[in-house]
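Visitor: build me a model:
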Amino acid sequence: MSRLAPPEAPLSALQKALRFHWGVLLLICAVASIGFLMLYSVAGGDLDPWASRQITRFGIGIALMIVVAMIHIRIWRALSPLAYLGSMGLLVLVEVMGATGMGATRWIDLGFIQLQPSELMKIALVLALARYYDWLGEGKASRPLWLIPPILLILAPMALVLKQPDLGTALLLGLGGAAVMWLAGVHWLYFATAAASAAALVYAVLESRGTDWQLIKDYQFRRIETFLDPESDPLGAGYHITQSKIAFGSGGISGRGFMQGTQTRLNFLPEKHTDFIFTTLAEEFGFVGASALLILYALIVLFCTVSMLRNRDRFGALTTGGLTMTFFLFFAVNMAMVTGLAPVVGVPLPLVSYGGSAMMVLLIAFGFVQSAHIHRPRS
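Guide: You can find the predicted model right below:
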């Protein structure tokens, strides 16, 4: 990958369309269609209130993805600092006039949509870090002095998101930022040190419970306890994951059938249209259906990774790699969460869970991936 690829002749709209990664688009549509189907199911065989809105948002999101893709990646490179600063400003605005829901202040009410600035920051952070390492070049990535700016770029939004509070998104920001640093060539010893520090932080968090310097909220401690022993409070903090496991088990190999899931139909499963929608899929279509969705996700990651490896433009490659890793973390964390392999941290299933901001922002992210793919150097 070159630091900045030499300019090429401008592409026509037809040439850009021919270079468009249609395989990724088809896979995205396939995953989203599964989401529409499940939202129709959890509503009892009705497009309202969730599926119809999700389809509309998906259509708008696809249009935005195409618009973003058709704009040259160098323009997005130039705008990346503004995107980061704008997202930071919106995170600060959440503290001032944010809308509160389910005990958290994470949204800005725009009337037609509840905007969640932390979702925008997932893209803006990747773009800002890719721009930084593109400017820095490959030889200086592991020098201690040059590690300070990217670390600050990552920690600043994480701190604001943790205040909302939103531990899941904060972790995704940190891991997504770390992925860009790793792809940029930062030495693995730094990540080993960070992992050891994280382990020490976890210990400090656990030791802080009940003290004047308690580091996380009480409900987050209950989530940790539930993760370690869901049966300790099956009707309280452990209710979500207990019902999720029951639904998974009842699905078996081929599932109970479309709209035949008892945990979903009888409303035993909370958040069945958002964070726990994968459980609904597993109950109705079993191991086969769950595996099919996982394969679609894996193919999207594979196609985007191949595009990254073939891109000789450093900014485009880092942007593609960082956004691909962010997408991977989305579905990996959600699936681990609803199967009891990770604590419940409120991460939606990408392109499947109901949600406006997450759907739109994710499709815009794929627009950047497509822009890098379309405009990558060919000579």
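Visitor: C-alpha from now on. contacts and neighbour counts both.
Guide: Noted.
Visitor: what comes up buried for stretch 284-295?
Guide: Going by neighbour count (16 or more other C-alpha atoms under 10 Å), the buried part of stretch 284-295 is 284-290, 293.
Visitor: name the nearest of those residues relative to Ala179.
Guide: Among these, Leu293 lies closest to Ala179 (C-alpha to C-alpha), at 24.0 Å.
Visitor: check the secondary structure at that closest one for me.
Guide: helix (DSSP: H, G, I helix; E, B strand; the rest coil).
Visitor: skipping adjacent residues, who's closest to it in space?
Guide: Val31 (6.9 Å; C-alpha to C-alpha, 6 or more residues apart in numbering).
Visitor: tell me the contacts of that neighbour?
Guide: 293, 296-297, 351-352 (C-alpha atoms under 8 Å, 6 or more residues apart in numbering).
Visitor: repeat the analysis, applying 7 Å as the threshold.
Guide: Residues in contact with Val31 (C-alpha atoms under 7 Å, 6 or more residues apart in numbering) are 293, 296, 351-352.
Visitor: repeat for Asp109
Guide: 99, 115.
Visitor: how near is Gly255 to Arg310?
Guide: Going from Gly255 to Arg310 by C-alpha to C-alpha, to the nearest Å gives 40 Å.
Visitor: same question, Phe227
Guide: For Phe227 relative to Arg310 (C-alpha to C-alpha), the value is 40 Å.
Visitor: what's the local residue count around Gly101?
Guide: For Gly101, the count of nearby residues is 9 (other C-alpha atoms under 10 Å).
Visitor: what about Leu266, neighbour count?
Guide: 8.
Visitor: coming back round to it: who has more neighbours, Phe227 and Arg310?
Guide: A direct count of neighbours by other C-alpha under 10 Å for Phe227 and Arg310 places Phe227 higher, at 20 against 15.
Visitor: one more, please, to line up against the first structure:
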Amino acid sequence: MRINERRSLWRRAKPYLLVFDAPLAMVIFLLLGTSLVTMYSAGADFPGRIEGQLRNMMIAFVVMWLAAQVPPQTLMRLAVPIYTVGVTLLIAVFLFGVIKKGARRWLHIGFDIQPSEIMKIAMPLMLAWYFHQKAGLVRWHSFIIATVLLAVPVGLIQLQPDLGTSLLVLASGFYVIFLAGLSWKALIGLFVAGAASLPVAWSLMHDYQRERVMTLIDPNADPLGKGFHIIQSVIAIGSGGLSGKGWMKGTQAHLEFIPERTTDFIFSVFAEEFGLMGFLGLLLLYLLLIGRGLMIAANAPTLFARLLAGAITMIFFTYAFVNMSMVSGILPVVGVPLPFMSYGGTAFVTLGLGAGILMSIQRHRKLVQT
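Guide: Below is the predicted model of the structure:
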């Protein structure tokens, strides 16, 4: 009798415990392991940094597990409320947010929160819901409405100012619009319009943002000032050679030439110590992560799930591409972390939530099939 009770208890608990998609979880755990190894070296002069990274990983794991339990149908019902709350909080930040380091990005509600992080997931949720409602009835004006829904939070975030987050939210929404059937003609038109508006965008930029662009174009113009950090980052990446200088032996990192080496510039530390071979291994992990996400999107049973899974996967791609390009001197420094590698609680929670949603879509597709 007790054996039957134990079996019955396991059968009841099994659906709640075995919720992870094995291929996706394996890639994420390998990235997390790589992060810990790199963080141990990069954070050697930062007491408590490795413990903090472990804490962030545990929180992200719990968030991922919880998100994997939520059916896509429930996510679809929550899309509009989450988007509405997110935009409301952004307006509240604009009106009476907390200013730190010259930027108004936080809202104090007993503790400080950064509402713009919510929009990284709320934006694709909202647009995926919108196009799901328009399934089979998408017209040119549907894309205009979707663009307005995207422009409102992006504009509010840019006013804070927070260029990095606004670009990530813009990308997350654009991916949904593109996957929903935006024509190539319209895409080319948007590209031309964007190029034509560059002078206006330049005039609207803050001084420090213009300085970042000019530093990207010619970092050697001020090698001991504004160009110092990116020059040292490029030196670190190039000095790694084929096999790297060895773990804990990166001179640029341990002599403190690399800025923000545990957060935005952690890739510079990794490339210096593990070289081209390490970079190719890390690149392979990101390609596997993106490939598995696209497979989940392609096999999703509903338009909402396909659009959401595709957008979240491309967000992972955007994080990795922008960060690696940024620290390599290809793109301006905009404060985008390397996914599942850089230190940071908020970014880990957002990434864990995104991964959990992908696992939920895959899990509930299997449940429907069985």
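Visitor: rewinding a little: among the contacts of Val31 of the first structure, which are in helices?
Guide: Those of the contacts of Val31 of the first structure mapping onto helices are 293, 296, per DSSP state H.
Visitor: any chance of the contacts of Val31 of the first structure in a markdown table, plus distance to Val161 of the first structure?
Guide: Output for the contacts of Val31 of the first structure, formatted as a markdown table (distance: C-alpha to C-alpha, whole Å):
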| residue | distance to Val161 of the first structure |
| --- | --- |
| Leu293 | 29 |
| Leu296 | 30 |
| Leu351 | 22 |
| Val352 | 23 |
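Visitor: and the contacts of Val31 of the first structure, which is closest to Gly89 of the first structure?
Guide: Checking the contacts of Val31 of the first structure one by one against Gly89 of the first structure (C-alpha to C-alpha), the nearest turns out to be Leu351, at 26.4 Å.
Visitor: what's the matching residue for Pro144 of the first structure over in the second structure?
Guide: Matched by TM-score structural alignment, Pro144 of the first structure corresponds to Trp140 in the second structure.
Visitor: and what of Asn267 of the first structure?
Guide: Taking TM-score structural alignment for the superposition, Asn267 of the first structure sits opposite Glu256 in the second structure.
Visitor: what is the neighbour count of its match?
Guide: Neighbours of Glu256 of the second structure using other C-alpha under 10 Å come to 13.
Visitor: swap in the one 5 residues further on?
Guide: Taking other C-alpha under 10 Å as the criterion, the count of residues near Arg261 of the second structure is 25.
Visitor: which residues touch the closest residue to it other than its chain neighbours?
Guide: Distances taken as C-alpha to C-alpha, 6+ apart place Ala42 nearest to Arg261 of the second structure, at 6.0 Å, with adjacent residues excluded. Counting by C-alpha under 7 Å, 6+ apart, Ala42 of the second structure makes contact with 253, 261-262, 269.
Visitor: and Trp106 of the second structure, that one's in a strand?
Guide: Yes - assignment of Trp106 of the second structure by three-state DSSP places it within a strand.
Visitor: ok, back up a step: after the host helix or strand of the residue nearest to Leu293 of the first structure comes which helix or strand?
Guide: Assigned by DSSP states H and E, Val31 of the first structure belongs to helix 22-42. For helix 22-42 of the first structure, the succeeding helix or strand toward the C-terminus, using DSSP H and E, is helix 51-70.
Visitor: buried residues of that following helix, list them for me.
Guide: Result for helix 51-70 of the first structure [16+ other C-alpha under 10 Å]: buried residues 51, 53-55, 57-58, 61-62, 64-66, 68-70.
Visitor: tell me the one among those residues nearest to Gln260 of the first structure.
Guide: Once C-alpha to C-alpha is applied, the member of the buried residues of helix 51-70 of the first structure that ends up nearest Gln260 of the first structure is Ala51, at 17.9 Å.
Visitor: give the contact list for the counterpart of the closest one in the second structure.
Guide: Mapped onto the second structure by TM-score structural alignment, Ala51 of the first structure lines up with Ile50. Counting by C-alpha under 7 Å, 6+ apart, Ile50 of the second structure makes contact with 39-40, 43.
Visitor: how about Thr313 of the second structure?
Guide: Contacts for Thr313 of the second structure (C-alpha under 7 Å, 6+ apart) come out as 290, 293-294.
Visitor: what are the boundaries of the helices in the stretch 251-370 of the second structure?
Guide: All helices of the stretch 251-370 of the second structure, identified by DSSP state H, counting those that start in this stretch, fall at 251-254, 266-299, 303-327, 345-369.
Visitor: tilt between the second one and helix 303-327?
Guide: Regarding helix 266-299 of the second structure and helix 303-327, their directions subtend 160 degrees when assessed with axes from the mean of the first three to the mean of the last three C-alpha atoms, to 10 degrees.
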